[in-house]
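what's the 3D shape of this:
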Amino acid sequence: MNIIIQSTLKTLQKSKNLLDKLEDNALCDASLPPYYSSIGTHIRHILDFYDCIFNLDSDRVIDLTNRSRSKDVESKCDSAVNYLNTIIEKLSKTDFDMDETVKVIDDLGLGKTEIKYTLGAIFTQANSHTIHHYAIINYILEGLKISFNDLDFGYNPTTPKLSSTLN
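You can find the predicted model right below:
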C-alpha cells in the first residue's frame, strides 16, 4: 500500500477514536463562539472531501465543491462512523496511481476554478486538510470540556514538540 494512503488511514483512525468516545449531543453541539461550528460539521466536511475524490468522473475531474453535506453525519455518531468506514474501505481496497493527472474543481474565493493535480497531490492535501480540521475540533473539545487523550490530534507531523523547543 502506498505511503500516502497509509498516512491517510493513520490520520483517519483518529476520527474513529474520537467518534467512539462521543455521544450524539456532543457531536452536534454548535454552542461555542466565535464560529458556532460543531465537531460533527468538521468530521462531515473532512469525509466529504474524500468522498469528492472517490467521485472522480470519467473525464478524470474531481469537484470539491460538490459535497453531500449530510446532516445525519453531523449529528449522529453512528452515521458519522458508517461514512468514515465507507471512506476507509475505499482507501484500503483501491489501488491508486498516485502519478495520475486529474482536474480538480474548487472555489478559492473568486468562483470555481479548475486546477491540475496528481492523485498523490489531492490525497496529500486531503490528509493535511484533515489534520487542520482536527486542530479546530481540538478547540471545540476544549470548550466543551471533553477530554480526548491524543497528544498528536490536530498537529501536523512537522510541528515541533514543546519538549524539543525547550532544549
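
CA atoms for contacts and neighbours, from now on please.
Will do.

Just the residues contacting the host helix or strand of residue 45, thanks.
Secondary structure assignment for residue 45, by DSSP states H and E: helix 39-54. Contacts with helix 39-54, where a contact means C-alpha atoms under 8 Å, 6 or more residues apart in numbering, come from 15, 26-30, 62-64, 66-70, 73-75, 80, 83-84, 87, 90, 122, 126, 129-130, 133, 137, 140-141.

cool, stretch 152-167 as well?
With contact meaning C-alpha under 8 Å, 6+ apart, stretch 152-167 is reached by 14, 128, 131, 132, 133, 134, 135, 136, 137, 138.

check contacts around the fourth one.
The contact partners of residue 132, by C-alpha under 8 Å, 6+ apart, come to 154, 155, 156.

if we can go back for a sec, buried members of the contacts of helix 39-54 into PyMOL, please.
The PyMOL command for the buried members of the contacts of helix 39-54 (criterion: 16 or more other C-alpha atoms under 10 Å) is given here:
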select buried, resi 15+26+27+28+29+30+62+63+64+67+73+74+75+80+83+84+87+122+126+130+133+137+140+141
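
Narrow the contacts of helix 39-54 to those in helices?
Judged by DSSP state H, helices contain the following of the contacts of helix 39-54: 15, 26-27, 73-75, 80, 83-84, 87, 90, 122, 126, 129-130, 133, 137, 140-141.

ok, for residue 154, nearest residue in space, not its chain neighbours?
Using C-alpha to C-alpha, 6 or more residues apart in numbering and skipping residues adjacent in sequence, the residue nearest residue 154 is residue 135, 3.8 Å away.

host element of the one you found?
Assigned by DSSP H and E, residue 135 falls within helix 119-143.

Can you give the distance from that helix to the centre of its chain?
Using C-alpha atoms, centre = their mean, to the nearest Å, the distance from the centre of helix 119-143 to the centre of the chain it belongs to is 5 Å.

cool, stretch 25-41 as well?
Centre-to-centre, stretch 25-41 and its host chain are 16 Å apart (C-alpha atoms, centre = their mean).

Give me the buried positions along that stretch.
For stretch 25-41, burial by neighbour count (16+ other C-alpha under 10 Å) applies to 26, 27, 28, 29, 30, 37, 38, 39, 40, 41.

I'd like the structure of this one too, to check against the first:
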Amino acid sequence: MNITKTLTHEFAEIIQLLNQFEDHDYSKLQSIIGGSSIGQHVRHIFEFSECLLYGQSKKLSDETIVFSYDDRKRNYLIEQSTSFAISNFKTMIDLLESEEYDLNMELNLQHRIGGNTNLNLITTFGRELLYILDHTIHHLAIIRIAVEKLYPWIDLPKEFGFTESTIRAKTFIQEKQTQI
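As a prediction, the model looks like this:
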C-alpha cells in the first residue's frame, strides 16, 4: 500500500468513528486526554493534512514552494460538528484519490521556534506526506484512549491508532509467545 492509500484508509476510519458520535460527546473536553476533546484532535489531524494537501503554501518561484504547519486555518467548526468534519474528510479523501503526487517534489518548510525565530528546512512532498500519516496515527492513538475509557460502545477497528510497524511487532511477539 502506498502513502496516499494508507492515509486515505486512516481518514476513512476517522469518518467511521465520527459516524458513531453525537456532537456533544465529540466536542466535550476530557481530562483523560489532557483536557482536550476528541473533536480537537480530529481538527488538528485535518488541519495538518490541509496545510500540505490544499497548498497552504506560498510559491516563491517556479521551483520553490514554502509552507508552514504553524499557519493552519484552525476551523473550530471541525471540532464541534461531526457532520462538518466528515464532509471535510470526504473531500480530502477525494483529493487524495484523484491526484498524482510527485513524492520527490522539494518543499521549503518554515517552522517557528523560540518566539519569532523561523527555521527553514528543505523537505519533500513524500516526506511530509509520511509525516502527516504518522502524525494522524499518533492522534488516533490518543483518541483511542478516550474512546475505550469513556465510550466503550463505540466500535473501533482493531488497528485504530497503531502504526504498521507496531502491528507487525505485536504480531511477531504473539507468534513467538505461542511457540513457547
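
before we move on, back to that, how many other residues sit next to the residue nearest to residue 154 of structure 1?
Counted with other C-alpha atoms under 10 Å, residues neighbouring residue 135 of structure 1 total 16.

In a markdown table: the contacts of stretch 152-167 of structure 1, plus distance to residue 52 of structure 1.
Below are the contacts of stretch 152-167 of structure 1 laid out as a markdown table (distance: C-alpha to C-alpha, whole Å):
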| residue | distance to residue 52 of structure 1 |
| --- | --- |
| 14 | 20 |
| 128 | 16 |
| 131 | 18 |
| 132 | 18 |
| 133 | 17 |
| 134 | 19 |
| 135 | 22 |
| 136 | 21 |
| 137 | 21 |
| 138 | 25 |
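
what do we get in structure 2 for the residue nearest to residue 154 of structure 1?
Taking TM-score structural alignment, the alignment pairs residue 135 of structure 1 with residue 141 from structure 2.

For the residue most central in space within structure 1, give its distance to residue 97 of structure 1.
In structure 1, the centroid-proximal residue (C-alpha atoms, centre = their mean) is residue 46; its distance is 2.8 Å. Plainly put, residue 46 of structure 1 is 22 Å away from residue 97 of structure 1 if you go by C-alpha to C-alpha, to the nearest Å.

next one: residue 68 of structure 1
25 Å.

repeat for residue 162 of structure 1
Note on residue 162 of structure 1: its distance to residue 97 of structure 1, by C-alpha to C-alpha, is 37 Å.

ditto for residue 128 of structure 1
19 Å.

Show me what residue 107 of structure 2 aligns to in structure 1.
The alignment partner of residue 107 of structure 2 in structure 1, by TM-score structural alignment, is residue 102.

pretty sure its match is in a helix, no?
No: checked against DSSP: H, G, I helix; E, B strand; the rest coil, residue 102 of structure 1 lies outside a helix; its state is strand.

Identify the residues contacting it.
The contact partners of residue 102 of structure 1, taken as C-alpha under 8 Å, 6+ apart, are 60, 61, 62, 116, 117, 118, 119.

For my notes, confirm the fourth one occurs in a strand.
Yes: going by three-state DSSP, the assignment for residue 116 of structure 1 places it inside a strand.

Look up the closest residue to it, ignoring the ones flanking it.
Excluding the flanking residues, the one nearest residue 116 of structure 1 by C-alpha to C-alpha, 6+ apart is residue 103, at 4.7 Å.

got the contact list for that neighbour?
Residues in contact with residue 103 of structure 1 (C-alpha under 8 Å, 6+ apart) are 60, 61, 62, 114, 115, 116, 117.

Now with 6 Å, please.
Contact analysis of residue 103 of structure 1 by C-alpha atoms under 6 Å, 6 or more residues apart in numbering lists 61, 115, 116.

how near is the match of residue 107 of structure 2 to residue 27 of structure 1?
Distance of residue 102 of structure 1 to residue 27 of structure 1, given as C-alpha to C-alpha: 34 Å.

Same check on residue 166 of structure 1?
Separation of residue 166 of structure 1 from residue 27 of structure 1 (C-alpha to C-alpha) stands at 36 Å.

got it, and residue 69 of structure 1?
Using C-alpha to C-alpha, we find residue 69 of structure 1 at a distance of 15 Å from residue 27 of structure 1.

hang on, the earlier thing: quick check, nearest of the contacts of residue 102 of structure 1 to residue 7 of structure 1?
Taking C-alpha to C-alpha as the measure, residue 7 of structure 1 lies nearest residue 119 of the contacts of residue 102 of structure 1, at 14.5 Å.

Quick check: residue 87 of structure 2 vs residue 120 of structure 2, distance?
Separation of residue 87 of structure 2 from residue 120 of structure 2 (C-alpha to C-alpha) stands at 33 Å.
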